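>>> I'd like to go over a predicted model; first the sequence, then the structure.
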Amino acid sequence: MTNATLSSWSQWDEIHGFSDQIKRQKSASEKKNTPVSIDHSNATGTFKGSAESNYVTTLSSCNCVDFSRRHLPCKHMYRLAHELSLFNLGAVSSGHVVTRDEAISKITQILSEDEIATFAYFCYHCGNNQASSELFPSDFANRLIKNRLAEEVSDIPTLLTHLRMNDIRKFLPTGVKSPMKKVDLISLVAPNVARKEIIFPDNMKCLTLHSDIAHLGHSIHRRLCALYPKPEQELWFDL
């Protein structure tokens, strides 16, 4: 494996934990995405595409629609990296479904009571199936990510919703008038904004529930409220 090959894949190191990327990793592990062929010497692969042609994939690009639109690793790139022993898809394809009690056990082991209250609100706000997202201090966010309780959000429009209007306007092309509504402003600038350009105050990170427990958001919230009742508990709903 050449240094150039390793460098091609290492450029993506910081985004593998994003929720959208984990979805693609899971898809990459499916049998239907088995490569047609792998060229180990050149670190390239061919995958079944449309009726007209196959997809040609490298560790830095793919001619599939997903990569052309997002410019981030697609399922074909993850499968290629797995076949070249550069990325392990085993962790996301194990098939184990996390139960609510397993999630609660982990939460109560690694978080303080105050942090549990914060996480309970997070679960309520996100709901089920990653319906929303929140900003958290990086140290707390990293702990949630490490323990597979949360994932970083990579979707540009979602990230932009957490910025103030004036900060979003900085992405407007010169001479372009800003729309009055935030949603219209985001729609206008999002296609031309790179993830690395979006910086939150105090290095905060934008998280959503980890895909392992995304379907349990409301259930986890209710259970945590029952285990740790507080007089101000209703505030978790109003924040």
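Received it, and whenever you're ready, just let me know what you need. If you're wondering where the values come from, they're calculated on a predicted model, not measured in any experiment.
>>> only C-alpha atoms for contact and neighbour calcs from this point on.
Noted.
>>> which residue sits closest to Phe87, ignoring its sequence neighbours?
Spatial nearest neighbour of Phe87, excluding adjacent residues (CA to CA, 6 or more residues apart in numbering): Ala81 at 5.3 Å.
>>> The one you found and Val65, how far apart?
For Ala81, the distance to Val65 (CA to CA, to the nearest Å) stands at 19 Å.
>>> How about Asn33?
Taking CA to CA, one finds Asn33 at 15 Å from Val65.
>>> Against that first model, consider the following:
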Amino acid sequence: MTILAAYPSTNDWGNWNPGIHKDWTQKARYKRTFEAGITVKNLHVNEQTAVINGYTVSLKECTCPDFSERRFPCKHIYRLAVELGILEKPLDEEPQYQVSSEGTMFVIKAK
């Protein structure tokens, strides 16, 4: 996950501790932001809100059951961050790496 805009803890990227996004469960949610069936409606850039799959979403909270239960960013919050240009769209596939006999690592497959 690449954050496009550097953000201080006081900005509107939900005031999340950046370390939260390194957790494997959060990475999985981020990867699911562009799965089939996720629709973004009523994107309000200035207010940093949207309706995504019927849920009201801001960078700080979402009305979906996952967020209500866990209180951590859900896939809808990550999708909003992508739509607002705060995060990059996730790769469709993880790059595959190979190490040469000289010890150089290079990408052999990536979308």
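Yes, it's here. This is a predicted model, so every value here is computed, not measured.
>>> Can you calculate the TM-score here?
Overlay of the two chains. TM-score (TM-score structural alignment, normalised by the length of the second structure): 0.71; 96 aligned residues with a CA RMSD of 2.7 Å.
>>> re the thing from before, look at Asn33 and Val65 of the first structure and report which has more neighbours.
Asn33 (15 against 11; other CA atoms under 10 Å).
>>> for the alignment partner in the first structure of Asn42 of the second structure, what are its contacts?
Using TM-score structural alignment, the equivalent of Asn42 of the second structure in the first structure is Ser37. Residues in contact with Ser37 of the first structure (CA atoms under 8 Å, 6 or more residues apart in numbering) are 45-47.
>>> swap in Ser61 of the first structure?
Contacts of Ser61 of the first structure by CA under 8 Å, 6+ apart are 67, 71, 73, 77.
>>> right, and Lys27 of the second structure touches His21 too?
Yes: assessed by CA atoms under 8 Å, Lys27 of the second structure is found in contact with His21 at 6.5 Å.
>>> List the buried residues of stretch 84-92 of the second structure.
84, 86-90 (16 or more other CA atoms under 10 Å).
>>> Reformat the residues you listed as CSV; add distance to Glu61 of the second structure and secondary structure.
Listed next are these as CSV, based on distance: CA to CA, whole Å; DSSP: H, G, I helix; E, B strand; the rest coil:
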residue, distance to Glu61 of the second structure, secondary structure
Leu84, 15, coil
Ile86, 16, coil
Leu87, 17, strand
Glu88, 20, coil
Lys89, 20, coil
Pro90, 21, coil
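>>> In a markdown table: those, plus distance to Met105 of the second structure.
What follows is these, written out as a markdown table (distance: CA to CA, whole Å):
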| residue | distance to Met105 of the second structure |
| --- | --- |
| Leu84 | 33 |
| Ile86 | 29 |
| Leu87 | 26 |
| Glu88 | 24 |
| Lys89 | 24 |
| Pro90 | 22 |
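>>> of all those residues, which comes closest to Gly103 of the second structure?
Pro90 (28.0 Å; CA to CA).
>>> which residues in the second structure form helices?
24-31, 65-70, 75-83 (DSSP state H).
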